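> Fold the following, please.
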Amino acid sequence: MSNGSFPPESGRRGGTLAIVLAALIPACCVAFWLLSSSPGGSKDDDADGGSGSTAPSTPSATASPSSGKPLQGKVVVIDPGHNPHNRDHPSQIARLVDIGTNKKECDTTGTATNSGYPEASFTLDVARRVRSVLEARGATVRFTQDGDRPYGPCVDERAEIGNEAHADAVVSVHADGAAAGQRGVHVILPESVRGGDADTSAITTPSRHLGERLLDRFVQATGSEPAQYIGDGSGLDVRGDLGGLNLSTVPKVFIECGNMRDAQDAAQLTDPAWRERAGRGIAQGITDFLNE
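Sure thing, here's the model as predicted:
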């Protein structure tokens, strides 16, 4: 084959191949035209993972932009109780502010476990976990503070932040500082009060609904029991002396996630895995309320 010529047998096969190709090309063209003109026969349909069916594709409900976003369009304000820097500003947080029915301190330092884990650190950690879940579900989440303020905000400003956001729900995250041996979670609901700038008449019912959903989901997520040392043992407590509730014009509750002064509760509150469950429980309670 040094001269580049084919042996006789190869020449015969080459000629036969040319004849076969000449016969097949028109048939292939016809087949290609039929396939491309049939419904669902384009390559783009198969590129999306189709099974090769020739049925025309139709948009499904799950393909909408809000798919998997049950809280799209909802605004939630999370109020992490206290502030890690409050202890450095005693005079500022001690000043009195108007809560409608009377006057109270701007804020406090909060409590801590016997080992020194501050309530303010706990509330921020849990609040951030709640935010992650809610944002993944499409909600717009705002904080009253994110450890980025020198102190506070004061309780009246905390309420105003929720009001100005026109929040669909506000949850203030706390942990209690009761006596050792007193355990469990409880949710504080606004009492119907009216005085000065305080008027909770429009929010008491929806706030109760929010509180009930919150308590139920928190107990499911964490295994905690409703606190027996406060209220009637239901885990729900109604109060009219908290500025954050009195001055709210949108549904709002406080959740006391456990007692930092009890060794068993403190062991949970200081456990990151438990705080993750707590955050998810709070987020699910809010989700249930907003989807009612």
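> drop to CA atoms for contacts and neighbour counts, all remaining ones
OK.
> right, and the helix or strand after the lengthiest helix in the chain?
Scanning the chain for the helix with the most residues, using DSSP state H, yields helix 8-37. Where DSSP states H and E defines the elements, the next helix or strand beyond helix 8-37 is helix 43-47.
> Quick check: buried residues in that next one?
Asp45 (16 or more other CA atoms under 10 Å).
> How are the strands of the stretch 1-150 of the chain distributed by residue range?
Ranges of strands within the stretch 1-150 of the chain are 75-80, 96-98, 103-105, 140-143, based on DSSP state E, counting those that start in this stretch.
> quick one more, to check against the first:
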Amino acid sequence: MLNPGHNGGNAANPGAIGRQVPAGFGQYKACDTTGTQTNAGYPEHAFNWDVALRVRSALQAHDVQVILTRPSDTGVGPCVDQRAAIGNRAGVAAVVSIHADGAPASGHGFHVCEDSRQPGGAAVAAQSHRLTVAMHDALLGGSGMSVSSYLGSNGYYPRDDLAGLNLATVPATFLEIGNMRNSGDAGIQSSAAGRQRIAEAVARAILAWLAAR
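Okay, the predicted model is just below:
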């Protein structure tokens, strides 16, 4: 399952996306958020959606069945707990959440998040880690971006506050593919060629992980 973060209609529906929903381990969070954007106004939700479609196409070319958490980039949500529930459906091998970050402009690079706890147990956590490492290595080698200079360690950032990871019962990883406020990262994110490179890297990681299971 590919989970392109946010959605194009979120900003116009603050009541719907602001309501609190379960986020795992007793936490509650807002249903969803609007995401960030580049300084030139290219929105994260559009970047996430475009990359997800490109990854889906690459995977389908290798006969991988792919589902998405949303059908378009014009809707609202779904909420983060609903996205997790879609990923936990029977037959889903893994969940990859696709995002970009919005941080001070001096910071650049990608980071990959995995849950710092083990919501799905030790075996699922081990598979999640292998998927996270595969994503890290593929993005470093093929996305045109370096590892994050401002967050995490060497491109890894374990977290305990992301509902998509906290609620996952299958292997899951969460990508923050560059800082949209950084001009260098934004140049890659805003370019169709840059998004294609990113998508090909993500797809390679998924295919390698599937082959090694």
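> if we can go back for a sec, what span of the second structure lines up against the longest helix of the first structure?
Using TM-score structural alignment, helix 8-37 of the first structure lines up with nothing in the second structure.
> picking that back up, highest mean neighbour count across the strands of the stretch 1-150 of the first structure, which stretch is it?
strand 75-80 (a mean of 26; mean count of other CA atoms under 10 Å).
> So which elements touch it?
When contacts are defined as 3 or more CA pairs under 8 Å, 6 or more residues apart in numbering; DSSP states H and E, strand 75-80 of the first structure sits against helix 119-136, strand 140-143, helix 155-164, strand 169-176.
> mind redoing it with 10 Å?
helix 119-136, strand 140-143, helix 155-164, strand 169-176, strand 252-259, helix 272-290 (3 or more CA pairs under 10 Å, 6 or more residues apart in numbering; DSSP states H and E).
> Same list (those) but as CSV, adding distance to Gln228 of the first structure.
Below are those laid out as CSV (distance: least, CA to CA, whole Å):
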stretch, distance to Gln228 of the first structure
helix 119-136, 21
strand 140-143, 30
helix 155-164, 27
strand 169-176, 13
strand 252-259, 12
helix 272-290, 19
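> how deep is Thr157 of the first structure tucked in, by neighbour count?
No Thr there; residue 157 of the first structure is Glu. 18 (other CA atoms under 10 Å).
> and it, what does it touch?
Counting by CA atoms under 10 Å, 6 or more residues apart in numbering, Glu157 of the first structure touches 97, 106, 144, 163, 243-244, 247-248.
> Scan these and report the most crowded one.
Leu247 (29 neighbours).
> what residue of the second structure matches up with it?
The equivalent of Leu247 of the first structure in the second structure is Leu167 (alignment by TM-score structural alignment).
> re the thing from before, next, format the contacts of Glu157 of the first structure as a markdown table and append distance to Gly181 of the first structure.
As requested, these are exported to a markdown table (distance: CA to CA, whole Å):
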| residue | distance to Gly181 of the first structure |
| --- | --- |
| Val97 | 34 |
| Cys106 | 30 |
| Thr144 | 32 |
| Asn163 | 37 |
| Gly243 | 29 |
| Gly244 | 28 |
| Leu247 | 33 |
| Ser248 | 33 |
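> ok, of these, which one's closest to Glu9 of the first structure?
Thr144 (88.9 Å; CA to CA).
> Chain neighbours aside, what residue packs nearest to the aligned partner of that closest one in the second structure?
With TM-score structural alignment as the matching criterion, the partner of Thr144 of the first structure in the second structure is Thr69. Excluding the flanking residues, the one nearest Thr69 of the second structure by CA to CA, 6 or more residues apart in numbering is Asn3, at 5.2 Å.
> just checking, the one you found touches Val96?
Yes. With contact defined as CA atoms under 10 Å, Asn3 of the second structure reaches Val96; the gap is 6.0 Å.
> wait, what's in contact with Ala208 of the second structure?
Contacts of Ala208 of the second structure by CA under 10 Å, 6+ apart are 131, 134-135, 138, 202.
> Swap in 6 Å and give it another go.
Residues near Ala208 of the second structure by CA atoms under 6 Å, 6 or more residues apart in numbering: none.
> I'd like to know how many residues surround the residue mapped onto Glu191 of the first structure from the second structure.
Using TM-score structural alignment, the partner of Glu191 of the first structure in the second structure is Ser116. Neighbour count of Ser116 of the second structure, defined by other CA under 10 Å: 14.
> repeat for Asp125 of the first structure
Asp125 of the first structure has 18 nearby residues by other CA under 10 Å.
> Also the one 3 residues further on?
Arg128 of the first structure has 17 neighbours, counted by other CA under 10 Å.
> Now check it against the second structure: what is it aligned to?
Using TM-score structural alignment, Arg128 of the first structure sits opposite Leu53 in the second structure.
> Could you do Ala267 of the first structure as well?
Ala267 of the first structure maps onto Gly187 in the second structure, by TM-score structural alignment.
> ok, for that match, nearest residue in space, not its chain neighbours?
Gly194 is the one closest to Gly187 of the second structure (CA to CA, 6+ apart), at 7.9 Å.
> Do I have it right that that neighbour meets Ile188?
Yes. Gly194 of the second structure is in contact with Ile188 according to CA atoms under 6 Å; the separation is 4.6 Å.
> so how far is Thr204 of the first structure from the counterpart of Tyr28 of the second structure in the first structure?
Mapped onto the first structure by TM-score structural alignment, Tyr28 of the second structure lines up with Lys103. The spacing between Lys103 of the first structure and Thr204 of the first structure, counted by CA to CA, to the nearest Å, is 21 Å.
> Kindly report the same for Asp44 of the first structure.
55 Å.
> Nearest spatial neighbour of Phe276 of the first structure, chain-adjacent residues omitted?
Careful, residue 276 of the first structure is Glu; it's not Phe. Arg129 (6.4 Å).
> burial count for the one you found?
19.
> right, and Gly258 of the first structure touches Ala175 too?
Yes. At 5.3 Å, Gly258 of the first structure and Ala175 qualify as touching, with contact defined as CA under 6 Å.
> Find the residues that touch each one of those two.
With CA under 6 Å, 6+ apart, Gly258 of the first structure and Ala175 have no common neighbours.
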